[in-house]
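Student: Okay, here's the prediction I keep looking at, along with the sequence it came from:
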Amino acid sequence: MTIAASLPIAHRQGNLAPLCAAAATYLLLLVSGDGLLHDPDTLWQIKVGQWILDHRAVPWTDVYSLTRQGDVWLSTSWLSQVLFAATYSHWGWAGPVILAATAIAAAMGLLLALLQRHLTLPYALVFCLLAMTLATPHLLARPHVLALPVMVGWAGALMAAADRGRAPSFLLLPLMVLWANLHGGFVLGLALIGAIGLESLWRAAPARRLALTLKWVAFGLAALVASCCTPYGLDTLLGALRILSLGTSFAVIAEWRPADFSSFSPFAGALLALLGLALSRGLSLSPPRVLLILIATWMALAHIRSIETFGILVPLVLAQPLGTGIRPTASDAPRALWMVPPAPAALVIVMAVASATAALVAHHAFAFSATQTPVAAVDVLSERKGARIFNSYGFGGYLIVRDIKPFVDGRSELYGEKFLMDYFAAEDGRDVAGLLRMLDDNRIDATLLTADSPAAQILDHIRGWKRLYADAIAVIHVRDEQQATTPPK
């Protein structure tokens, strides 16, 4: 970034900066690549992707779980799963790490390019750093990161159209097709059409508003059709909406919990900085832009998973109003949306990044987080031929990889709100009777729970169950038929 900023020709600064930012982001993620492998969902995502490759089809029903076998389940991230599975089969864990790091880096570079249309490089970099910081806890080798550059490009292009008081080009529709096949978050992209479209109408002359409204409506309908260009067709929308219908169970799933302000966090700092910016600069935003910021803030407050959306969307909304105050002269007119960096310099950067990647992969073996993989415990269960297992939520993905049907796993939309609420109440020790009922009704012969699970502590004192194995990661309990049939003294 220092090199890019020192170039004497202004347009070259603008052209090289996004590529430099993308390269720096990629290398940073690659060096800390094991940090991208800290989510058990990555395991079953790869397993599903391999199933799709093997069967040349997408799943319509569940084939993995113990409790939902045969129920309807659509993989709304099928393309991401295929990409992760293909890279994993060829390069081991280095494949998903490189794939995820590339997508995240592309998103950050693209965000910087979009912001530079209105902001000078230092201001644009600050916003990109903020977005990266807010997204860091959720930067994992999972489908949502592959869709991240698509989300940035889609939201940025819509805002660019609104800034000009125009309707977006239909050439953007392939982005929606790609997004809908990569991740179920494409529903956000559809919602943004209406929210950002209001800004375009606000800026347009009254005589143009009717015609412009019709263009935005036409684009919205076309985007809706484009989102159904997947192997599931119209059912793509139904599959994505099932995730949004989990209701109160969001509160017990870690990534869907509300934001916590009991201690200072980057998100709290971002909200305070946003408030300070508004107060110090006296920003006057149009009502549609205020609405966009309020919606993004509410989403981030309601679900920590949406904090990364806040970090990307808010800078795009603020860029044009801030740029007007920072660079009011005619010579600082917005740059073109797409800028190609100088070919020789770009080639040098790409080759340097490729060389660094090859060198690191040759000397470092990426490995999935050991705390998410109860290897030794599952080995014990396999030796005992355990088949009906009650497991902690985070162990479901690993059980799927080991071809053991989990009681529950990260596909929350498959299990539904009631099942998840009952399960977490039982596993957390808040409903002991419910726990025992689940074990009996599902004919569970063994449990695989985290070492600190309240349910594991409870089973230590429940007649008919005995602790078979324990380590720092997992605890196994099995039925003790002899104790169960022996009358208490």
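Tutor: The structure has been received and is ready for your questions. Numbers count the residues shown, from 1 in each chain.
Student: For the rest of this, base every contact and every neighbour count on C-alpha atoms.
Tutor: Will do.
Student: Next SSE downstream of whatever helix or strand residue 323 lives in?
Tutor: According to DSSP states H and E, residue 323 maps onto helix 307-326. Sequence-wise, the next helix or strand downstream of helix 307-326 (DSSP H and E) is helix 343-363.
Student: for comparison:
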Amino acid sequence: MIDAQPRRLILLASTGLAVATAVAGIGPLSDPDAWWNLRAGQYLLATGRFDGPDPWSRFSSHDFVLTEWLGSVVAARAYDLAGPPALVWLRTLGAVVVVAVLLLTCREIAPVPTAVSGALVGLVGLSGSLAERPQTLGLALYAVSLLGWRHAALRSRAATWWMVPLTWVAAASHGYWILGIAVGLATTAGLALDDRSRDRLGHNALVLVASVAAAGLTPVGPRLLTMPFKVHGAAAGLVGEWDRASLDHPLVLISLGTIAAVCLLWVRTGTSWWQASHLALALAFTATYSRLTAPAMLLAAPLLAESLNRLLNPSRKGVDKPDPWERKAFAVAAMAVLLLGAALAPSTARDLRHTPTALAATLAAIPAGTVVFNDYNVSSWMLYHDPDLQLVIDSRLEVFSDDWVKAYSNALSAGPGWQDFVGSTDASEAVLRSDRPLVARLVNQGWLEVAAADGYLVLRKPG
């Protein structure tokens, strides 16, 4: 076994990881999509409805199905108690949980220095997905699922049944639940190639089947099983995080660099089929959508820590278990981040990024029921802060038809037929980013500029 790490090294490692987690988790409210999730949570608490005819938009074509209800309800309850600072602190809590689970995963197969190094690399790659909405909760539950599958593979044990209720909670939180199933499939397939016990493989398959069944037993019902695949085509084109992976995206480059580093290390150290399946899955995530770089890094970071440890300590078998002092050091570091997040939340929550808060008074003066041709990027914020206005589109793209989304996107670009679409909405106000081609066309049609702030304009139809 490897000797226990010096306390000074542990203290330095825990402090460094705490600082990195605080930087990633504490900050202004920067995710505009948080607001519609907040309204959804309040709607569920008030009505008890998980689905049904859309209650908010007359332009929707499909029923509203609240799939991410658990995180939305938690956020709504917290917001009712403490307001915007609660969202900042919940994001900080999510960051601490994700990093803690990632560290535990790395620590199983590497000593403190290498484990913390792997966790830091993983944190850098996933930091862009730590937001004040249910996605962070989904990412944390996915990390726990990954830890469970790795734990079973490393110890040549069958997957444990606690993954079934975990999948139910994950499915009630975010679409990332399906990624946990993908990890289970990849692990089981890799173990089969490693010639593990057929009984164990059969047990793993039963756990996976039961987990999928559990996801279909949330209040949303079996249709939840297909919801992760609903955003595509024109709808995906409006959502930045659904952009196809590109080499000009820094987080994609970090993920690909980590995967490449693991491959190079494996040339020297070798690996197993189940670990290779995890790396292949990480590559598949990275190459698909930019939003999947975070789950990819949670897969790749432990593989990097383990291969580094095997390269640096080729003659040593096993890894020393954390002693009580090490556990206390990292626990204190986590508590320090949470306390700092709580202390800074009131001040950081006053800073709303990517949101035209200076237009709030102007929007509040618009008569109730007015149709507003809104920019997609502010739809979530307006959906919460201006609930009496009728928005042409909002962040819940799944409730709108593909034809409507395509026509809306075409109008934003002032494409052929944009006048017909804008006219069909009966919009008499518009809230648009100032650089949208549609703005110039509306001004040429006589629309008047009422207010401008934060890169957005409020326009009013003449007459």
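Tutor: The structure has been received and is ready for your questions. For clarity, every value in this text was computed on a predicted model and none was experimentally measured.
Student: before we move on, the earlier item: mean distance of the helix holding residue 323 of the first structure to its aligned residues in the second structure, please.
Tutor: By mean C-alpha distance after the TM-score superposition for the first structure, the fitted helix 307-326 of the first structure averages 2.9 Å away from its aligned residues in the second structure.
Student: Can you pull out the residues in contact with that helix?
Tutor: Residues outside helix 307-326 of the first structure that contact it (C-alpha atoms under 8 Å, 6 or more residues apart in numbering): 111, 114-115, 118-120, 127, 130-132, 134-135, 138, 152, 155-156, 159, 163, 267, 283-285, 289, 292-293, 296-297, 299-301.
Student: Mind doing that once more with 6 Å?
Tutor: 118, 119, 131, 134, 135, 293, 296, 300 (C-alpha atoms under 6 Å, 6 or more residues apart in numbering).
Student: mind checking what the fourth one lines up with in the second structure?
Tutor: Residue 134 of the first structure maps onto residue 125 in the second structure, with residues paired by TM-score structural alignment.
Student: On the three-state scheme, its match is what?
Tutor: Three-state call for residue 125 of the second structure (DSSP: H, G, I helix; E, B strand; the rest coil): helix.
Student: need the contact list for it.
Tutor: 251, 297.
Student: 8 Å instead?
Tutor: Contact analysis of residue 125 of the second structure by C-alpha under 8 Å, 6+ apart lists 251, 254, 255, 293, 294, 297.
Student: Kindly report the same for residue 334 of the second structure.
Tutor: Applying C-alpha under 8 Å, 6+ apart to residue 334 of the second structure gives the contacts 18, 96, 100.
Student: The second one: what secondary structure?
Tutor: Local secondary structure at residue 96 of the second structure is given as helix here, using three-state DSSP.
Student: from what I can see it touches residue 21, true?
Tutor: Yes - assessed by C-alpha atoms under 8 Å, residue 96 of the second structure is found in contact with residue 21 at 6.6 Å.
Student: These two: who's more crowded?
Tutor: residue 21 (26 against 23; other C-alpha atoms under 10 Å).
Student: State the helix or strand in which that one lies.
Tutor: helix 7-25.
Student: so what's in contact with residue 96 and residue 21 of the second structure at the same time?
Tutor: Common contacts of residue 96 of the second structure and residue 21, defined by C-alpha under 8 Å, 6+ apart, comprise residue 337.
Student: if we can go back for a sec, let's see if you can find the most crowded of the contacts of helix 307-326 of the first structure.
Tutor: The most crowded member of these, judged by other C-alpha under 10 Å, is residue 119 (28 neighbours).
Student: Looks to me like that one is in a strand.
Tutor: No - under three-state DSSP, residue 119 of the first structure sits outside any strand and is assigned coil.
Student: Matching it against the second structure, which residue comes up?
Tutor: By TM-score structural alignment, residue 119 of the first structure lines up with residue 110.
Student: go on, residue 447 of the first structure?
Tutor: Applying TM-score structural alignment, one finds that residue 447 of the first structure aligns to residue 430 in the second structure.
Student: Can you classify that match by secondary structure?
Tutor: Strictly by three-state DSSP, residue 430 of the second structure counts as strand.
Student: Near residue 225 of the first structure, how many other residues are there?
Tutor: 15.
Student: what helix or strand is it on?
Tutor: helix 209-227.
Student: Hey, what's the angle from the very next helix or strand once past that helix to helix 209-227? Just curious.
Tutor: The first helix or strand that comes after helix 209-227 of the first structure along the chain, using DSSP H and E, is helix 235-244. Interaxial angle, helix 235-244 of the first structure versus helix 209-227 (axes from the mean of the first three to the mean of the last three C-alpha atoms, to 10 degrees): 90 degrees.
Student: In three-state terms, label residue 159 of the second structure for me.
Tutor: Relying on three-state DSSP, one would call residue 159 of the second structure coil.
Student: So what does it match up with in the first structure?
Tutor: Under the alignment by TM-score structural alignment, residue 159 of the second structure pairs with residue 168 in the first structure.
Student: can you tell me how far that match sits from residue 58 of the first structure?
Tutor: Taking C-alpha to C-alpha, to the nearest Å as the measure, residue 168 of the first structure falls 32 Å from residue 58 of the first structure.
Student: Same check on residue 176 of the first structure?
Tutor: 19 Å.
Student: who has more neighbours, these two?
Tutor: Per other C-alpha under 10 Å, whichever of residue 176 of the first structure and residue 58 has more neighbours is residue 176, with 25 against 18.
Student: Show me what whichever strand or helix holds that one is packed against.
Tutor: Using DSSP H and E, the element containing residue 176 of the first structure is helix 173-182. Applying 3 or more C-alpha pairs under 8 Å, 6 or more residues apart in numbering; DSSP states H and E, one finds that helix 173-182 of the first structure makes contact with helix 78-91, helix 143-146, helix 148-163, helix 186-203, helix 209-227.
Student: Next, the angle helix 148-163 makes with that helix.
Tutor: 150 degrees.
Student: mean deviation of helix 173-182 of the first structure from the second structure?
Tutor: Helix 173-182 of the first structure, aligned to the second structure and superposed, deviates on average by 1.4 Å (mean C-alpha distance after the TM-score superposition for the first structure).
Student: ok, and for that helix, which residues are buried?
Tutor: Buried residues in helix 173-182 of the first structure, counted by 16 or more other C-alpha atoms under 10 Å: 173, 175, 176, 177, 178, 179, 180, 181, 182.
Student: looking at it, the second one is touching residue 154, isn't it?
Tutor: Yes - in this structure residue 175 of the first structure lies within contact range of residue 154 using C-alpha under 8 Å: 6.9 Å.
Student: and the match of residue 119 of the first structure, what is it in contact with?
Tutor: Each residue near residue 110 of the second structure by C-alpha under 8 Å, 6+ apart is listed here: 305, 306, 309, 319.
Student: Residue 407 of the second structure: which of these is nearest?
Tutor: Minimum distance to residue 407 of the second structure across the contacts of residue 110 of the second structure is 48.2 Å, recorded for residue 305 (C-alpha to C-alpha).
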